[in-house]
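Chemist: Here is a sequence together with a model predicted from it:
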Amino acid sequence: MASKETINVETSIDKSVEKVWEFWTKPEHITKWNHASEDWLCPSAENDLKEDGKFVYRMEAKDGSFGFDFSGVYKEVKPKKKLVYEIEDGRMVTVIFSEEDNSTTIKQTFEPEDENSKEMQQEGWQSILNTFKKYAEDQN
């Protein structure tokens, strides 16, 4: 069972919160940024963006050696402000969106799992956030 400790990651994106929210929540965008490294991909994403709505993101190594579904249920949805969801293993994640001067900061707080080091988990989640930032800033 995961502890109630939390890990935080964050980034700032030079886009409005409207655009950041769209890129974060729409499946056609999620599949383009949701990976921690270039040797992984997200071939499919389903996102029922409402309280008690479910999401499923398929994660796969590009070489086909490994894959898994990352899924959960939304507990709170405040458009362009906040998402709270429970991952299928019972851990909680909170994502806060805040805008200032046409720049949006995303802060993610999540409960770590017990299998991998906290440092590795923080690096992995931060890497996905960095990939999101690059994707979002490259969009028109």
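Modeler: Arrived safely. Numbering: from 1, shown residues only.
Chemist: from here on, contacts and neighbour counts on C-alpha atoms
Modeler: OK.
Chemist: and residue 83, how many neighbours does it have?
Modeler: Look at residue 83: counted by other C-alpha atoms under 10 Å, it has 20 neighbours.
Chemist: if I look at it, how far off is residue 47?
Modeler: Distance of residue 83 to residue 47, given as C-alpha to C-alpha, to the nearest Å: 12 Å.
Chemist: Next: residue 13.
Modeler: 22 Å.
Chemist: residue contacts, residue 85?
Modeler: 72, 73, 74, 75, 76, 92, 93, 94 (C-alpha atoms under 8 Å, 6 or more residues apart in numbering).
Chemist: Show the residue spans covered by the helices in the chain.
Modeler: Along the chain, counting by DSSP state H, helices occupy 17-25, 27-33, 118-138.
Chemist: could you dump the contacts of residue 85 to JSON lines with neighbour count and distance to residue 103?
Modeler: Formatted as JSON lines, the contacts of residue 85 follow (neighbours: other C-alpha atoms under 10 Å; distance: C-alpha to C-alpha, whole Å):
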{"residue": "72", "neighbour count": "22", "distance to residue 103": "28"}
{"residue": "73", "neighbour count": "22", "distance to residue 103": "28"}
{"residue": "74", "neighbour count": "22", "distance to residue 103": "25"}
{"residue": "75", "neighbour count": "17", "distance to residue 103": "26"}
{"residue": "76", "neighbour count": "17", "distance to residue 103": "23"}
{"residue": "92", "neighbour count": "21", "distance to residue 103": "26"}
{"residue": "93", "neighbour count": "21", "distance to residue 103": "23"}
{"residue": "94", "neighbour count": "18", "distance to residue 103": "20"}
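Chemist: Against that first model, consider the following:
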Amino acid sequence: MERTKIRVTTTIAAEISKVWDYWTKPAHIVNWNFASDDWHCPAAENNPVTGGKFKYTMASKDGEMSFDFEGVYDEVIPEKKIAYSLADGRQVTVTFKKEIRKTKVTETFDAEKMHSEEMQRKGWQAILDNFKHYAETT
């Protein structure tokens, strides 16, 4: 069955090497990987190589809810592309495009059926916006 694909994007005022490091290193991931101020990412494990795995704990700050966002990397081309499969079988591709003193990051992901496409787009875009803010201000 064909899944609906959703795309979110941003352009970050930072060199691609910094963007790549901030995207892939757990010490940075925990600082930006959440969609709103009442959530956080208290733990992150990441092995960004083809066949490697990742697991990010997403949790509400009040302790009421948490879940692990995890998957396996299908393809990793440093500073260019990451493709991975989530635990539920959905596919995600992240591309990094070098521009003059900027980096464009685009995520394309298979929608899930539990939430509306618009809600998913807004949530993933909010996380990407947090990443942009973190990468540009630290």
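Modeler: Great, that's in hand. Everything quoted here is computed from the prediction, not taken from an experiment.
Chemist: Please state their TM-score.
Modeler: The TM-score (TM-score structural alignment, normalised by the length of the second structure) is 0.98; 138 aligned residues with a C-alpha RMSD of 0.8 Å.
Chemist: coming back round to it: which of the contacts of residue 85 of the first structure are still contacts in the second structure?
Modeler: Counting by both residues aligned by TM-score structural alignment, their matches' C-alpha atoms under 8 Å, the members of those that carry over to the second structure are 72, 73, 74, 75, 76, 92, 93, 94.
Chemist: what are the ranges of the strands in the second structure?
Modeler: 5-12, 39-46, 53-60, 66-77, 81-86, 91-99, 102-110 (DSSP state E).
Chemist: possible to save those strands as TSV with distance to residue 120 of the second structure?
Modeler: Shown next, in TSV, are those (distance: least, C-alpha to C-alpha, whole Å):
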stretch	distance to residue 120 of the second structure
strand 5-12	8
strand 39-46	16
strand 53-60	15
strand 66-77	14
strand 81-86	15
strand 91-99	13
strand 102-110	10
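Chemist: just so I know, which of those strands lies nearest residue 28 of the second structure?
Modeler: strand 39-46 (9.1 Å; C-alpha to C-alpha).
Chemist: Report the inter-axis angle for the closest one versus strand 53-60.
Modeler: Counting by axes from the mean of the first three to the mean of the last three C-alpha atoms, to 10 degrees, strand 39-46 of the second structure lies at 170 degrees to strand 53-60.
Chemist: contact partners of stretch 8-27 of the first structure?
Modeler: So stretch 8-27 of the first structure is in contact with 29-30, 44-47, 49, 79-80, 97-99, 102-110, 122, 125-126, 129-130, 132-133, 136-137, going by C-alpha under 8 Å, 6+ apart.
Chemist: let's see it at 6 Å
Modeler: 29, 45-46, 80, 99, 102-109, 126, 133 (C-alpha atoms under 6 Å, 6 or more residues apart in numbering).
Chemist: Is it possible to mark the buried ones in these?
Modeler: Buried members of these, scored by 16 or more other C-alpha atoms under 10 Å, are 29, 45-46, 80, 99, 104-109, 126, 133.
Chemist: Could you point out which of these is nearest to residue 36 of the first structure?
Modeler: So of these, ranked by how close each gets to residue 36 of the first structure (C-alpha to C-alpha), first place is residue 126, at 8.1 Å.
Chemist: And the residue nearest to that closest one when sequence neighbours are not counted, how far from residue 74 of the first structure?
Modeler: Distances taken as C-alpha to C-alpha, 6 or more residues apart in numbering put residue 9 closest to residue 126 of the first structure, at 5.6 Å, once the chain neighbours are dropped. Distance of residue 9 of the first structure to residue 74 of the first structure, given as C-alpha to C-alpha: 19 Å.
Chemist: ok, residue 40 of the second structure - how many residues close by?
Modeler: Residue 40 of the second structure has 19 neighbours, counted by other C-alpha under 10 Å.
Chemist: contacting residues for it?
Modeler: 34, 59.
Chemist: So what does it match up with in the first structure?
Modeler: Aligned by TM-score structural alignment, residue 40 of the second structure pairs with residue 41 of the first structure.
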